[in-house]
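> Requesting a structural model of the entry that follows:
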Amino acid sequence: MSIAKTFVAEALTRVVDRATQMCGAMGVSEDLPISRIMREVRPFRIYDGPSEVHRWSIARRAVRNAGKRA
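Presented below is the predicted three-dimensional model:
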């Protein structure tokens, strides 16, 4: 579950960031909905726990599984 949460939150942020970059100054203005979407998407990386916490969880699980195989 940690992998999915991290992937989705970061992918969504990348998509909105690229849309903002493509629109230039209009991307951060109130003329387009992109700035509002960015404000709503940012907390996604925090709601279910910070991405860094999920990465630690993924790493611990990978190390534990590697130890079982050895």
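> can we go C-alpha only for contacts and neighbour counts from here?
OK.
> how far away is the most centrally placed residue in the chain from Asn65?
Nearest residue to the geometric centre of the chain (CA atoms, centre = their mean): Glu10, 2.0 Å. For Glu10, the distance to Asn65 equals 25 Å [CA to CA, to the nearest Å].
> Now show me the structure for the sequence below, then we'll compare the two:
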Amino acid sequence: NKLKRLKLTVKKKTFYDPRQDREDVHRKRAEHLKLISGVNPENVIVIDETGTNLTMVREYGWSMVG
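Take a look at the predicted model:
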């Protein structure tokens, strides 16, 4: 089958990134919060074009074997 020839396998996707638990990520988040804490929210303009809906996300994907 084509997936085997390409050395791909079907994987169930996760919606949790374990990297978010790393100490360096916690430190960077704290630094960012400290940086933006002095910004007046009335001076912030947010443009959101992501428009996500979890029911539209595939539960399975393809990945290299291993």
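> How alike are these chains, TM-score-wise?
Here the TM-score for the pair of chains, by TM-score structural alignment, normalised by the length of structure 2, is 0.30; 26 aligned residues with a CA RMSD of 2.6 Å.
> Next SSE downstream of the top helix by length along structure 2?
Using DSSP state H to define each element, structure 2 has its longest helix at helix 23-36. As assigned by DSSP states H and E, the chain's next helix or strand after helix 23-36 of structure 2 is strand 60-64.
> what helices or strands is that following strand leaning on?
strand 8-12 (3 or more CA pairs under 8 Å, 6 or more residues apart in numbering; DSSP states H and E).
> Mind giving me the packing neighbours of the strand it packs on?
strand 60-64.
> which parts of the strand it packs on are buried?
Within strand 60-64 of structure 2, no residue counts as buried by 16 or more other CA atoms under 10 Å.
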